[in-house]
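Colleague: need coordinates for the following:
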Amino acid sequence: MSADSTTPSHVDVIIVGAGLSGIGAAYRLQEQCPGKSYTILESRSAVGGTWDLFRYPGIRSDSDMYTLSFPFRPWTNRKAIADGHDIRTYIEDAADEFGIAQNIRFGHRVLSASWSSEAALWTVTSQVGEQTVVQTASFVYLCSGYYSYDGGYQPEFPGLSSFEGQVIHPQFWPEDLAYADKKVVVIGSGATAVTLIPSMADDVEHITMLQRSPTYITTLPAEDKIAHVMRKVMPAKLAHRAIRRKNAIITIGFFQFCRRFPKAATKLLLGRAKRQLPDGTDMSHFTPRYKPWDQRLCIVPDGDLFRTIRHGKASIVTDTIRSFTPTGVDLDSGEHLDADIVVTATGLQVVAFGQLELEVDGVKVDPHNVYVYKGLMFSGLPNFAWCVGYTNASWTLRADLSSQYVCQFINHLDAKGYAFGMPDPKGASGQPRPILDLTSGYVLRVAGQLPQQGTESPWTIRQNWLLDSYDMRRTDLDQDMVFTEKSKVSVPA
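Modeller: Now for the predicted structure:
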């Protein structure tokens, strides 16, 4: 079938994903391109994206909510590090408040997008139940993030089938999981693991974080006291804007400090951790092999992880797995960890372009062969953008800039009489680099499948919101672009 009764067969813009990025993109389209029609295609049955998918105990933001929330809708909850439920509610309320919800089509799993230069159109194919829905659009904007919703990364553990307990991946947490008075082992040392440990510790018999190698962990207050004061004395929108800028500057400043002075940053981070841990703690469990911000830092609000360890409710073991046994896990050191439940917090499965099959004029697109342009468009892909947030700061800071650029680009096409435009198909010159500038395992595993970036603007993703904000207001919409006029194509009415 070509479309169903509620899904328009053609719109100006198709947005894929109804999470933070997708709802923010829709708002910007309504604000900056008021004459354009759009549809949001969401594979799930609810708004929220990440914050609807993940339901494990303690799920929370790993950035402060004044920068993770929308700049156009103030965050009013007292918590700066917010629970997943509150974030999901915030996204839902924004979609309702700005009339975006009526343009969302749930249960639409986008499978492919094929571009025709002759018609200046994308043909987008979605799976809806047992049926196929086909739509066309002048512009496609992917706001579905860069990890698979189908499953996380699951290593092959020797002897796993012999384990008589339960094995849970956080991405698919059972609602009825009974873990009270159980022995729990959480495999991993990232944001999910450091969230699960303090959230489960009061109910279990004991919980152990089993890590192959440590991660840098830092404490932030769960509530921003300065923000509370600013909200009392300033109008809501002005306060939100000021707090957002304050927190963004602090985050960027600390990132630059870590990159420029890694030894001093290491000393600072480990010193803060040591002061919150029991006397005599072996700090090798908290000392990573890499420099600060070569991988994302883990945030623990009010030091909850350290407090849990200090109270003896949890422990950390740094080792590698020899094999699972019926009663737990044997480690290469010879130690055995008893477990009734094992949680494999082993990371995400990163994918390019939301796993869509892309074609341009009948030629299949290999994501690894394209270069990112200004952080969101790609060499040789017409009227197409992929929203990729910052790795060193809140996702929404970059997502909102990307959405504003998409709107500027669409308006530029109309103003100049262009049907479509694309970054130079030749891409960047010089030595390419991965699009995600991190050494995390979830990035390195798929580096050969992701788009690349160059070394010079505009063919890079710069991890600096202040500079990107400045450039976005003065961006050259013609730089390294190739445009085709409407008079040369069969543009639909």
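Colleague: going by C-alpha atoms from here, please, whenever you check contacts or count neighbours.
Modeller: Will do.
Colleague: now do the helices in the stretch 101-250 of the chain.
Modeller: For the stretch 101-250 of the chain, the helices defined by DSSP state H, counting those that start in this stretch cover 191-200, 225-233, 236-260.
Colleague: so for H10, which of these sits nearest?
Modeller: helix 236-260 (35.6 Å; CA to CA).
Colleague: tell me how far the residue nearest in space to the middle of the chain lies from G99.
Modeller: Nearest to the mean C-alpha position of the chain, by CA atoms, centre = their mean, lies G145 at 5.3 Å. Plainly put, G145 is 23 Å away from G99 if you go by CA to CA, to the nearest Å.
Colleague: try V233
Modeller: V233 is 30 Å from G99, by CA to CA.
Colleague: next: E205.
Modeller: In this view, E205 and G99 are 48 Å apart by CA to CA.
Colleague: check H336 too.
Modeller: 55 Å.
Colleague: between those two, who's got more neighbours?
Modeller: H336 (17 against 13; other CA atoms under 10 Å).
Colleague: this one as well, want them side by side:
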Amino acid sequence: MGTEVEVVIVGAGISGLGAAYRLIERNPGKRYVVLERRDRIGGTWDLFRYPGVRSDSSIFTLSYPYEPWTHPEGVADGDDIRNYLTDFAAKYGIDRHIRFGARVISADWDSRSDTWLVGYEQDGQTHQVRSRFVFFGSGYYNYDEPYVPEFPSLSSFAGTVVNPQHWPEDLDYAGKRVVVIGSGATAITLVPALTDRADKVVMLQRSPTYIFALPRVNPAIDAVRRVLPRRASHWVAKWYAALFEGLVFLLCRLFPRAMRAMIRRHVITKLPDGYPVDLHFKPRYNPWDQRLCLDADADLLSAVSAGRAEIVTDQIERFDATGIWLQSGRHLAADVVVTATGLRLQALGGIRITVDGVEVAPQDRFVYKAYLLEDVPNLAWCLGYTNASWTLRSDLTAQKFSKLVSHMDSHGYTHAYPHLRGATMREKLSWDINAGYVRRDAHALPKSGTRRPWNVRQNYVFDAIDHRVDRIDEHMVFGGCRPDRTEANRAGSASSDAR
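Modeller: Below is the predicted model:
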């Protein structure tokens, strides 16, 4: 039983497109297809279309290291990111391999042929494609169902309720009173953008979030980009941003009190004298226990200072026809309520995975080198960092996957999977950050071990070093179903497993 393609890539966002590039870079001529459920390239950057949507980390680490970002801004707007990805896919011919509107529903491994049978829906019909490998670039959250708490009496509200994950294109909020519920990265981006047209915007939060203002255009990086050639300056900008973000994270872990005080002083300088900073900007947790939110060009703090936006820290008592009653007794009048209340974690896009007819629950498997699943053959997935840009890890993942494909081809192997060899190992969460969306679905993602190569680290520098000295056969089982290579493959499998 042959293959229609050699690799199926799920998703045409940053992860999927990057995987396609790295695959062909190392394995020219490989037949692959990208299955994208949406009608456009972009993934997250096509899904989220709310006002002001932008990156919340440096675009020099979010963009690909081999495809320089050409705009001056280091904090990029969502439309510019999507256009960058679209141009990138066209430049390298990746867009010719994409099947749009193709929603993957299943992936079934058959050990008799060492192939995956991937089922997907397109134009109301069910299709299948057989491949040797499957690469999941489908992200980490549920695209269909964001997290929205059950608010008391919400049905009595006579205005409009929207969620940023499904922002209506025809929503008219000009001259209206808007309440944004939430204090994460989405709310901090959305609130100042809404003030341009809304009559009044309130950010309603149960508890504060750490916010740090940085310029959209970094003067130091901008100076380097004016002097050095494009590729060289992009390399410098990437590592400058990666090391800066890593240093901030490290300092927050080592010196939480000092960093808490520093962030507080920074916020005070952006707000009017006498503003109740400790009420609205003093979280109950230490910096980077949850993600530190970026306020580009101090847009949010400036909107608050100018009176165009208000922050209210309180609990919701109930909704009525005209707005929200708070536990303090205050009533917030609203025409539009935006529930920027978070995401739902989801592994492998919620797709049903089976191996020889037995369903695989990803959350019950350990992750190997942050990209393969324990005892699942020829399946890779991409999971970014919690404390740094997504692309930093997704590109490492794409390189490891393409190297694995090349290694298997050169040895005649048709299957490979990581195996613990009966060893016991303590587990920890793959994402050990204390964010709300992680606490709600703590075990939605595959498990991390506590020692390498099963430990999912949140440290790009260590991972980049480890990648350079990686042993591809470590804790791996290789084998094949080709008749002319069976004995050799069995021997290779046994020797690899014994190491």
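Colleague: got a TM-score for the two of them?
Modeller: The TM-score (TM-score structural alignment, normalised by the length of the first structure) is 0.96; 484 aligned residues with a CA RMSD of 1.6 Å.
Colleague: if we can go back for a sec, list the contacts of the residue mapped onto the residue nearest to the centre of the first structure from the second structure.
Modeller: Per TM-score structural alignment, the equivalent position to G145 of the first structure in the second structure is G139. Counting by CA atoms under 8 Å, 6 or more residues apart in numbering, G139 of the second structure makes contact with 15, 347-349, 382-383.
Colleague: looking for the alignment partner of R103 of the second structure in the first structure.
Modeller: Per TM-score structural alignment, R103 of the second structure is aligned with R109.
Colleague: that older thread, so how far is L356 of the first structure from the residue nearest to the centre of the first structure?
Modeller: For G145 of the first structure, the distance to L356 of the first structure equals 12 Å [CA to CA].
Colleague: how about V194 of the first structure?
Modeller: Distance, V194 of the first structure to L356 of the first structure, using CA to CA: 32 Å.
Colleague: those two: who's more crowded?
Modeller: V194 (23 against 18).
Colleague: surely that one is in contact with L305?
Modeller: Yes: counting by CA atoms under 8 Å, V194 of the first structure does reach L305; the two are 6.4 Å apart.
Colleague: Three-state assignment for F60 of the second structure, please.
Modeller: Secondary structure assignment for F60 of the second structure (DSSP: H, G, I helix; E, B strand; the rest coil): helix.
Colleague: please enumerate the strands of the stretch 101-250 of the first structure.
Modeller: 104-106, 109-116, 121-128, 131-142, 166-168, 183-187, 206-211, 217-220 (DSSP state E, counting those that start in this stretch).
Colleague: ok, which of the ones you listed comes nearest D52 of the first structure?
Modeller: Closest approach to D52 of the first structure among the strands of the stretch 101-250 of the first structure (CA to CA): strand 104-106, 13.1 Å.
Colleague: can you pull the contacts of L326 of the second structure?
Modeller: L326 of the second structure makes contact with 314-318, 332, according to CA under 8 Å, 6+ apart.
Colleague: that one matches what in the first structure?
Modeller: Match for L326 of the second structure (TM-score structural alignment): L331.
Colleague: ok, its match to L210 of the first structure distance?
Modeller: L331 of the first structure sits 10 Å away from L210 of the first structure, going by CA to CA.
Colleague: what is in contact with those two at once?
Modeller: D319.
Colleague: neighbours around the equivalent of T189 of the second structure over in the first structure, how many?
Modeller: Correspondence of T189 of the second structure to the first structure, assessed by TM-score structural alignment: T195. A count of neighbours around T195 of the first structure, defined by other CA under 10 Å, yields 24.
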